[in-house]
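Student: sharing a sequence plus its predicted fold:
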Amino acid sequence: MKTIQIANTDLRASNIIMGNMRINQLSLSDTERLIRTALEEGINFFDHADIYGAGKCETHFAEAIQMNDSIREQMILQSKCGIRGGYFDFSKEHILTSADGILQRLNTDYLDVLLLHRPDTLMEPEEIAEAFDKLHSSGKVRYFGVSNFSPAQTELLQKYVKQKLVVNQIQLSIAHTPVIDSGITLNMNIDQAINRDSSVLEYSRLKDITLQAWSPFQKGFFEGPFLGDMEQYPELNQKIDEIAAKYGVSNTAIAVAWITRHPANIQVVTGTTNVQRLKDCAAGSEIPLTREEWYGIYRASGKIVP
């Protein structure tokens, strides 16, 4: 398992993250098996959010693993807050209340990383800064970050927040690549050249912000997986299967490897509740795809490499 140093922290993290959006659908014993499989595979980073299962996923996680100091020391725990029913809330009161709830449900005294889940256009950065200061000084949260933020939104927040924002979690998969597309086709009069992401990939590398890719197997905004979709992505699946056979791994591993191959050291957030699929994801941690293979997969997804 490849590990990366998250800049401006002391966190040495696996480049594969076990996402916990759906774990409350499993029994406690099956959830424990999934978590222990992750640890055995070298995955030490676990991602949560207070809205996953309306908080039940965090509780389920802690109960399944029987959270204690010994287990906690093996994990980097991250959670997210700020999404409420039909609106976003980055108020000081909500952030502090959310953090306390997360800690209680995860049965831990501290979070390694707390992310603001989606941009709140009504955010008052000074208020967020006060919340972060209180959480940090009390030892409840060690590091902070954002999710689905543009560079300008991140800059606005960072202007007021003392703590360095160390993570931005964004959507990225082989079939969803706006963070890559416009940079490859700059100045071309084609749809692929439209800048839809404000160059967040390059900005994050310049600012030492670690990107985390959510929905790494989705072909759109929860429109279903592209792997095995021979109707919409026949050429892509053929190319992935061909490369998977070369390396002796599953197509899932290659889909992960396509992201982990990028020199930005992007972490991949899995969402699977299947033990074997989690192992397949882990197998993609450090497959050394060549440039020809990486760009071949990109072209097979329907994108232009001029």
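Tutor: Done, it's in. Please read all numbers here as calculations on a predicted model, not as lab measurements. Residues are numbered from 1 along each chain as shown.

Student: only C-alpha atoms from now on, for both contacts and neighbour counts.
Tutor: Noted.

Student: ok, the closest residue to Ile128 other than its chain neighbours to Phe132 distance?
Tutor: Sequence neighbours aside, Lys92 is the residue nearest to Ile128 in space, at 5.6 Å (criterion: CA to CA, 6 or more residues apart in numbering). As for Lys92, its distance to Phe132 is 9 Å (criterion: CA to CA, to the nearest Å).

Student: could you verify that Asp112 is part of a strand?
Tutor: Yes - residue state for Asp112 (DSSP: H, G, I helix; E, B strand; the rest coil) corresponds to a strand.

Student: that one contacts Val141, correct?
Tutor: Yes - under the contact definition of CA atoms under 8 Å, Asp112 touches Val141, with a separation of 5.9 Å.

Student: and the contacts of the strand or helix carrying Lys246?
Tutor: Assessed by DSSP states H and E, Lys246 sits inside helix 234-247. Residues outside helix 234-247 that contact it (CA atoms under 8 Å, 6 or more residues apart in numbering): 226-230, 250-251, 253-255, 287, 293, 296-297, 300-302.

Student: quick one on the thing from earlier: which of Asp112 and Val141 has more neighbours?
Tutor: Counting neighbours by other CA atoms under 10 Å for Asp112 and for Val141 shows that Val141 has the greater number, 21 against 18.

Student: grab the nearest non-local neighbour of the more buried one.
Tutor: The shortest distance from Val141 to any non-neighbouring residue, by CA to CA, 6+ apart, is to Leu111 (4.8 Å).

Student: next, count neighbours for that neighbour.
Tutor: Here the number of neighbours of Leu111 (other CA under 10 Å) works out to 22.

Student: repeat that for the one 5 residues further on.
Tutor: Residues lying near Leu116 (other CA under 10 Å) number 25.

Student: how much space between the nearest residue to it once chain neighbours are set aside and Trp294?
Tutor: Counting by CA to CA, 6+ apart, Val146 is the residue found nearest to Leu116 once chain neighbours are left out, at 4.7 Å. Distance, Val146 to Trp294, using CA to CA: 28 Å.

Student: so which of those two has more stuff around it?
Tutor: Comparing Val146 with Trp294 by other CA under 10 Å, the one with more neighbours is Val146, at 26 against 19.

Student: what helices or strands is the one helix or strand Leu135 maps to leaning on?
Tutor: Element membership of Leu135 [criterion: DSSP H and E] is helix 125-137. Under the contact criterion of 3 or more CA pairs under 8 Å, 6 or more residues apart in numbering; DSSP states H and E, the helices and strands touching helix 125-137 comprise helix 92-106, strand 141-147, helix 151-160.

Student: between Lys92 and Phe132, which one's more packed in?
Tutor: Using other CA under 10 Å, the more surrounded residue of Lys92 and Phe132 is Phe132, with 24 against 20.

Student: the structure to be compared is supplied as follows:
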Amino acid sequence: MKTLPLNKRGIPASRLVLGCMGLGGGWNREPVTEEHIKEGHEAVEAALQIGINMFDHADIYTRGKAEKVFGAVLKERPELRESIILQSKCGIKLAEPGESSNVFDFSKSHILSSVDGILSRLGAEYLDILLLHRPDPLMDPEEVGEALRLLKESGKVRHFGVSNMSAGQIKLLQAYSDEPIIVNQLEMSLEKIFWLDSVVSVNQEAWKDQCLPEGTIEHCRLENIQLQAWGPLAQGKYSGRPLGDEEPEAVRSTARLVQKLAEEKGTTPEAVVLSWLMTHPAAIQPVIGTVNPKRIAACKDADKLELTRKEWYDLYVSSRGVRLP
């Protein structure tokens, strides 16, 4: 496996990240319960047991309850804080009752107040990494740069990144900030393969509208920006989740191939699915979204498993459902 860009920057991040979106119960205003905190402890311990030391949050996850649960875990295990890497995201304002849509907000005031809220819920003095969650069409990059400067100078955030952004959007932000953008978190999995189709489908008419903006992966690799994959397990489609009649044959055949490879290699389907991402030379860092301890444990072989080039391409083409040009 390639060295993570984060490791090259001196950040001792694990190859896998635990995504904490599932903590705290439903996306509602109901209070955090003791059962939620118990589930948080179990998920964190399961992650630690397989070598995960990095935990991914967002201020909107279960409307702030995910961070509150994690904060309760840290309060009961304060020794953990200095041995883990905490990452959170801001920039999305969830729709309230009567409102028709979420909105995105990269204003200086929103970023600064969001970080204060994140730190309060986590019971932490600082974030290791803050990501800007989704591109805001009204973004003023100079205003964002000023917010990042203030957060760094105050000691509230040590590093910065983005989520769901193209190379052009990252370059625009970077032009107005002295703080390097060190992470780009994208949806990447055996199901969501547009980031690969951007590479193999150059000059291919059939795929021109189904690709990530050209040069995004390449820009991140050139600038030592950590590519993180959200949704890397594709909600379990390839690792044992019952498939409904609506699922296309490409999903079914790929699930069968994953199972076959897992049996041949004496490992789990989860490990195969994650290893497929991690085989890519960009040193992708999967953010596993489950908080089920058994599923977390099933991911433990991902960074040890080796796929051949043929096995990697067999999985890619199977998921694609169309032969390569």
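Tutor: Structure received. Keep in mind that what you see is a predicted model, and the values were worked out from it rather than measured.

Student: still on that earlier bit, which of the helices and strands packed on helix 125-137 of structure 1 is buried the deepest?
Tutor: Comparing these by mean neighbour count (mean count of other CA atoms under 10 Å), strand 141-147 comes out on top with a mean of 23.

Student: that one vs structure 2, mean deviation?
Tutor: Its matched residues in structure 2 lie on average 0.3 Å from strand 141-147 of structure 1 after superposition (mean CA distance after the TM-score superposition for structure 1).

Student: in structure 2, which residues correspond to that strand?
Tutor: Applying TM-score structural alignment, one finds that strand 141-147 of structure 1 aligns to the residue range 157-163 of structure 2.

Student: ok, and what's touching the matching stretch?
Tutor: The set of residues external to stretch 157-163 of structure 2 that reach it, using CA under 8 Å, 6+ apart, is 126-135, 148, 151-152, 170, 179-186.

Student: 6 Å instead, please
Tutor: For stretch 157-163 of structure 2, the external contacting residues (CA atoms under 6 Å, 6 or more residues apart in numbering) are 126-134, 151-152, 181-185.

Student: please pull up the equivalent of His176 of structure 1 in structure 2.
Tutor: In structure 2, the residue paired with His176 of structure 1 according to TM-score structural alignment is Lys192.

Student: tally of neighbours for its match?
Tutor: When neighbours are counted by other CA under 10 Å, Lys192 of structure 2 comes out with 16.

Student: that one in helix, strand or coil?
Tutor: Per three-state DSSP, Lys192 of structure 2 ends up coil.

Student: residues contacting it?
Tutor: By CA under 6 Å, 6+ apart, Lys192 of structure 2 lies in contact with nothing.

Student: do that again at 10 Å, thanks
Tutor: Leu186, Gly231, Pro232, Ala234, Ser319, Arg320 (CA atoms under 10 Å, 6 or more residues apart in numbering).

Student: do the same with Ala152 of structure 1
Tutor: Ala152 of structure 1 makes contacts with Gln158, Ser198, Val200, Tyr203, as judged by CA under 10 Å, 6+ apart.

Student: any idea what the third one aligns with in structure 2?
Tutor: The criterion is TM-score structural alignment: under it, Val200 of structure 1 has Thr216 as its aligned partner in structure 2.

Student: and the closest residue to its match other than its chain neighbours, what does it touch?
Tutor: Ranked by CA to CA, 6+ apart and with sequence neighbours excluded, the top spatial neighbour of Thr216 of structure 2 is Ala167, at 4.4 Å. Each residue near Ala167 of structure 2 by CA under 10 Å, 6+ apart is listed here: Asn184, Leu212, Pro213, Glu214, Gly215, Thr216, Ile217, Glu218, His219, Cys220.

Student: roughly how far apart are Ala167 of structure 2 and Pro135 of structure 2?
Tutor: From Ala167 of structure 2 to Pro135 of structure 2 the distance is 12 Å (CA to CA).

Student: check Ala43 of structure 2 too.
Tutor: When CA to CA is applied, the distance between Ala43 of structure 2 and Pro135 of structure 2 equals 30 Å.

Student: sorry, back to before: ok, the match of Val200 of structure 1 touching Ile170?
Tutor: Yes - the pair Thr216 of structure 2 and Ile170 qualifies as a contact (CA atoms under 10 Å) at a distance of 9.0 Å.

Student: which neighbours do those two have in common?
Tutor: Shared between the contact lists of Thr216 of structure 2 and Ile170 (criterion: CA under 10 Å, 6+ apart) are residues Asn184.

Student: doesn't Lys80 of structure 1 belong to a strand?
Tutor: Yes - secondary structure of Lys80 of structure 1, determined by three-state DSSP: located in a strand.

Student: stretch 285-292 of structure 2 maps to which residues in structure 1?
Tutor: Following TM-score structural alignment, the partner segment of stretch 285-292 of structure 2 in structure 1 covers residues 267-274.

Student: aligned counterpart of Glu63 of structure 1 in structure 2, please.
Tutor: Under the alignment (TM-score structural alignment), Glu63 of structure 1 maps onto Ala72.

Student: what residues are up against its match?
Tutor: Residues touching Ala72 of structure 2, when contacts are defined by CA under 10 Å, 6+ apart, comprise Val32, Glu34, His36, Ile37, Lys38, Gly40, His41, Ala66, Pro78, Arg121, Leu122, Gly123.

Student: of the residues you listed, buried ones?
Tutor: Buried by 16 or more other CA atoms under 10 Å: Val32, His36, Ile37, Gly40, His41, Ala66, Arg121, Leu122, Gly123, out of the contacts of Ala72 of structure 2.

Student: map the fifth one across to structure 1 for me.
Tutor: With TM-score structural alignment as the criterion, His41 of structure 2 lines up with Glu32 in structure 1.

Student: so how far is Phe61 of structure 1 from that match?
Tutor: The span separating Glu32 of structure 1 from Phe61 of structure 1 equals 8 Å under the rule CA to CA.

Student: and what of Tyr295 of structure 1?
Tutor: Where Phe61 of structure 1 is concerned, Tyr295 of structure 1 sits at a distance of 38 Å (CA to CA).

Student: quick one, which of the two is more surrounded?
Tutor: Neighbour count, other CA under 10 Å: between Tyr295 of structure 1 and Phe61, Phe61 has more, with 23 against 16.

Student: how close does that one get to Ile297 of structure 1?
Tutor: For Phe61 of structure 1, the distance to Ile297 of structure 1 under the criterion CA to CA works out to 35 Å.

Student: if anything else comes up later, I'll come back, but that's it for now.
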